[in-house]
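>>> predicted model and sequence below, questions to follow.
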Amino acid sequence: MAAPFSLVRSFLIPSSRSTISLTLRMSHDQFQARIPLGTTVIDQFLGLKPHPTKCQATYIWIDGTGENLRCKTRTMDTPPTSIDQYPVWNYDGSSTGQAVGRDSDTYLKAVSDYPDPFLGGNNRLVMCETLDKDMKPTATNHRAKANAVMRQIAHHDPWFGMEQEYLLLDRDGYPLGWPKNGFPAPQGPYYCGVGANRVVGRELVETHYRACLHAGLKIFGTNAEVTPAQWEFQIGCCEGISMGDELWMARFLLHRVAEQFGVIVTFDPKPAITMGDWNGAGCHTNFSTAEMRAPGGLKHVEAAVKKLEPTHAEHMRMYDPNGGRDNLKRLTGRHETSSADKFSWGVANRGCSVRIPRSVAEEGKGYFEDRRPSSNCDPYAVTGMIAQSCFL
């Protein structure tokens, strides 16, 4: 069997230097990224330090696709000390699929903010919800409804954790590090792998991890996944609506880091190139309440899981941004997934819709894992649906 990654190496030894450059043989007009991705660090700000008093506030929002992010930046004379000090701002909604050209003004309302790990200083990243011309939530603003649900169940002290899987792509749209005219060796050695023949993109992943920490996000960890060039990071535990805020911000940071490496991140649960015998990508969602976490809480875990079955079809429609169609490619009953059209649950069973971890069953308390959400899901929609089905 061939090595998992088949790389064509080219050694260039300039006569005037003793250094050796190891690169892929690549065509610049195909936008193939160098592997390894690590390059000499340069000061992209030309030595200019963050301004001592002003704040660059980068407003970030979800566009009309329900899965892509947009951003723009404004200067504030003093750093805001509370979220309501960020002014409502407008943008051209006709260019983001959220309005028509003849009436295009759409609005951004700040909902959470974080230190900017790229600009440093007083600068902030600002997560926003989108409002239409009447100051009502846009069609892809699922936060407003989820936040209303979270307020109603706040006395249950709901905690969430989400496991975000994604695939790294070269700029030609092909998975990073895959042979350009073929496929890697079958999956098996890549999950949590180590070594140049098993993983690709670790430089990017570690940079993203550090960016999340500097932004104050509750990033729990990261690991290489089953499909080569596929990775996962986990955010949580987060209380209530903050789960959606933090996951969207972590996605933004991942796109920004990848941008600097010349790499594309896709959250597509099953890109066409991986439609063969490769694992898809999900966003497994862990949920618990104070009652579930208390001694004897297993009965509350099981009761909540059973309440998810009657609303299975509605969950499936909300668990990806295209009414469940994206998830049909992934939830086939194979590759550690359940069937999209049937609800199931069990202990330590990764082929179920909802899994109760073995440790939870043994300890008699804890949480459950909803394995149905797609990797490109809106975390506001997912967490809102879980909370609503279990308690409302």
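On my side now, so go ahead. The shown structure was predicted, so the numbers you read here are calculated from the model rather than taken from an experiment.

>>> all contacts plus neighbour counts: C-alpha atoms, from now on.
Will do.

>>> can you map out the helices along the stretch 101-250 of the chain?
Along the stretch 101-250 of the chain, counting by DSSP state H, counting those that start in this stretch, helices occupy 143-152, 202-214, 242-261.

>>> what's the most buried one of those?
Per residue and on average, the most neighbours among those fall to helix 242-261, with a mean of 21 (mean count of other C-alpha atoms under 10 Å).

>>> just put the helices of the stretch 101-250 of the chain in CSV and tack on distance to residue 229.
Compiled in CSV, the helices of the stretch 101-250 of the chain are given as follows (distance: least, C-alpha to C-alpha, whole Å):
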stretch, distance to residue 229
helix 143-152, 31
helix 202-214, 9
helix 242-261, 13
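
>>> can you say which of those is nearest to residue 174?
Among the helices of the stretch 101-250 of the chain, helix 242-261 comes nearest to residue 174, with 14.8 Å by C-alpha to C-alpha.

>>> for the next helix or strand after that closest one, report the contacting residues that lie outside it.
Secondary structure here is assigned by DSSP states H and E; on that basis, the next helix or strand after helix 242-261 toward the C-terminus is strand 264-266. For strand 264-266, contacts defined as C-alpha atoms under 8 Å, 6 or more residues apart in numbering pick out 166-171, 173, 254-255, 258.

>>> so what's residue 257 closest to, chain neighbours aside?
Spatially, and ignoring its direct neighbours in sequence, residue 257 is nearest to residue 208 (6.1 Å; C-alpha to C-alpha, 6 or more residues apart in numbering).

>>> now residue 119
Taking C-alpha to C-alpha, 6+ apart as the measure, residue 119 lies nearest to residue 50, with 6.8 Å between them; neighbours along the chain are not counted.

>>> before we move on, what about residue 289?
Nearest non-adjacent residue to residue 289, counting by C-alpha to C-alpha, 6+ apart: residue 158, 4.6 Å away.

>>> adding another structure so you can compare the two:
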Amino acid sequence: MSTIKYNVTNLNRFMSLPLRDEQVQVTYVWVDGTGQSLRSKSRTFSSIPNSPKDCPEWNFCGSATGFNEGNVATLRLIPCALYNDPFRNGNAKLVLCDVYEQDGSPVAANNRFDCEKLMGQVNCDQDPWFGIEQEFTLFDGATDRPLGWPSNGYPSPQGPYYCGVGAGKAIGRDISEAHYRACLYAGIPIAGTNAEVMPAQWEFQIGPCKSIAIGDDLWMARYILVQIGEEFGVKICFDPKPITGDWNGAGAHINFSTKDTRSKENGLDTIKKYIERLRNHHKESIVIYDPCEGKDNCRRLTGKHDTSNINEFSSGIGDRGASIRIPETVVNEGCGYLEDRRPASNCDPYLVAKSLIQFCLILDNSNNE
């Protein structure tokens, strides 16, 4: 299948055309009915929105976006997070939206609704912070193989690619750099980026984010990444094991802390308590951390390639092969955060964050501690 590659020079010519002050382009972005892909459409505002509340409700066809079937399928878009638009610059904005039925109830795929509701129960007491390390793989739009890989066969074995520098090692750096700068411009708290272990695989880190913002910021960062790939003629793959064999998979490790874990008085002890609670809910977490209820992530969580075994819970200090890793710096300082290394690269961050809140802070685990 051939892929059209944009002539960026021609595109920039039109994107540089001036607009009148009362013309503001705003793109509405939402997660579609698959829970995996993002959709968007744009409209012209007569003034610059300063918050999601300044963006009017809109609607779209649910049957054409994986939500439902039938002729009566109009769903509502409720703006919830506003960002600068790195593609149009100027006063243009991106607005992330929740999806609701016409009667005002959230659609089944709206995982943000329940996550935000649960966050409200713990925000005042524990002030949860999150960070996500999002891994992804670049695929050549023309060959449908990882970017820079030979058309037949495989590249050299893993080893020189992680944080690599140089031609043939850091494959797709231009896309990673474009995404990094675009996220900073958008106002997304992107903490950094690096080439990953498998060639053509990269990672970016979002956070620290408080509460529901971790889901909002990661979904918008994914949207920006996918659109940048579109302009480069490159597909962005979030499959947790895009290439079988002796190659690393892709995850979305999540870092989690609360007021108690960040306290020097009992921070490390609280982290260990949370880990035991997560141990008791390992099977439930595995289902939540993979949109296919563990069926995709099992290809990645094999106990090899810096992963734990999907059927066993483990934890350790600095152990990248554990389910939960306690960074060495956290042990040295006696406080900080834990790293849950089980989520798949295509996980829903709202569900992952919600589960950590449920299992660590809300559910009564007193009999299991």
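Received, thanks. Owing to the predicted nature of the structure, the values given are computational and were not obtained by experimental measurement.

>>> which one of the helices of the stretch 101-250 of the first structure lies closest to residue 184 of the first structure?
Among the helices of the stretch 101-250 of the first structure, the nearest to residue 184 of the first structure by C-alpha to C-alpha is helix 202-214 (17.6 Å).

>>> quick revisit: ok, now how distant is the residue nearest to residue 257 of the first structure from residue 232 of the first structure?
Between residue 208 of the first structure and residue 232 of the first structure the distance is 11 Å, computed by C-alpha to C-alpha, to the nearest Å.

>>> same question, residue 344 of the first structure
The gap separating residue 344 of the first structure from residue 232 of the first structure is 24 Å, by C-alpha to C-alpha.

>>> who has more neighbours out of these two?
Just comparing residue 344 of the first structure and residue 232: by other C-alpha atoms under 10 Å the higher neighbour count belongs to residue 232, 21 against 18.

>>> which position in the second structure pairs with residue 308 of the first structure?
Residue correspondence to the second structure (TM-score structural alignment): residue 308 of the first structure is matched to residue 278.

>>> ditto for residue 345 of the first structure
Using TM-score structural alignment, residue 345 of the first structure sits opposite residue 315 in the second structure.

>>> so its match touches residue 309, yeah?
No: because the distance of 11.5 Å does not satisfy C-alpha atoms under 8 Å, residue 315 of the second structure is recorded as not touching residue 309.

>>> rewinding a little: the residue nearest to residue 257 of the first structure -> the second structure?
With the correspondence set by TM-score structural alignment, residue 208 of the first structure lines up against residue 179 in the second structure.

>>> list the contacts for its match?
By C-alpha under 8 Å, 6+ apart, the neighbours of residue 179 of the second structure are 224-225, 228.

>>> please apply the same query to residue 360 of the second structure.
For residue 360 of the second structure, the contacting residues are 274-275, 277-278, taking C-alpha under 8 Å, 6+ apart as the criterion.

>>> re earlier: what touches both of residue 315 and residue 309 of the second structure?
With the criterion set as C-alpha under 8 Å, 6+ apart, the overlap between the contacts of residue 315 of the second structure and residue 309 is residue 323.

>>> neighbour count: the two, which is higher?
For residue 315 of the second structure versus residue 309, the count of surrounding residues by other C-alpha under 10 Å is larger for residue 315: 22 against 17.

>>> if we can go back for a sec, for residue 51 of the first structure, see how far away the residue nearest to residue 257 of the first structure is.
From residue 208 of the first structure over to residue 51 of the first structure the distance is 24 Å, taken as C-alpha to C-alpha.

>>> what about residue 30 of the second structure, which helix or strand?
Assigned by DSSP H and E, residue 30 of the second structure falls within strand 24-31.

>>> where in the first structure does that strand fall?
Strand 24-31 of the second structure maps onto residues 55-62 of the first structure, going by TM-score structural alignment.

>>> once aligned to the second structure, how far is that stretch on average?
In the superposition against the second structure, stretch 55-62 of the first structure averages 0.9 Å from its aligned positions (mean C-alpha distance after the TM-score superposition for the first structure).

>>> which one of the helices of the stretch 101-250 of the first structure lies closest to residue 32 of the first structure?
Closest among the helices of the stretch 101-250 of the first structure, using C-alpha to C-alpha: helix 242-261, at 11.3 Å.

>>> whereabouts in the second structure does the closest one align?
Going by TM-score structural alignment, helix 242-261 of the first structure lines up with residues 213-232 of the second structure.

>>> just give me the mean distance for the matching stretch relative to the first structure.
Distance for stretch 213-232 of the second structure, averaged over aligned residues: 0.6 Å (mean C-alpha distance after the TM-score superposition for the first structure).
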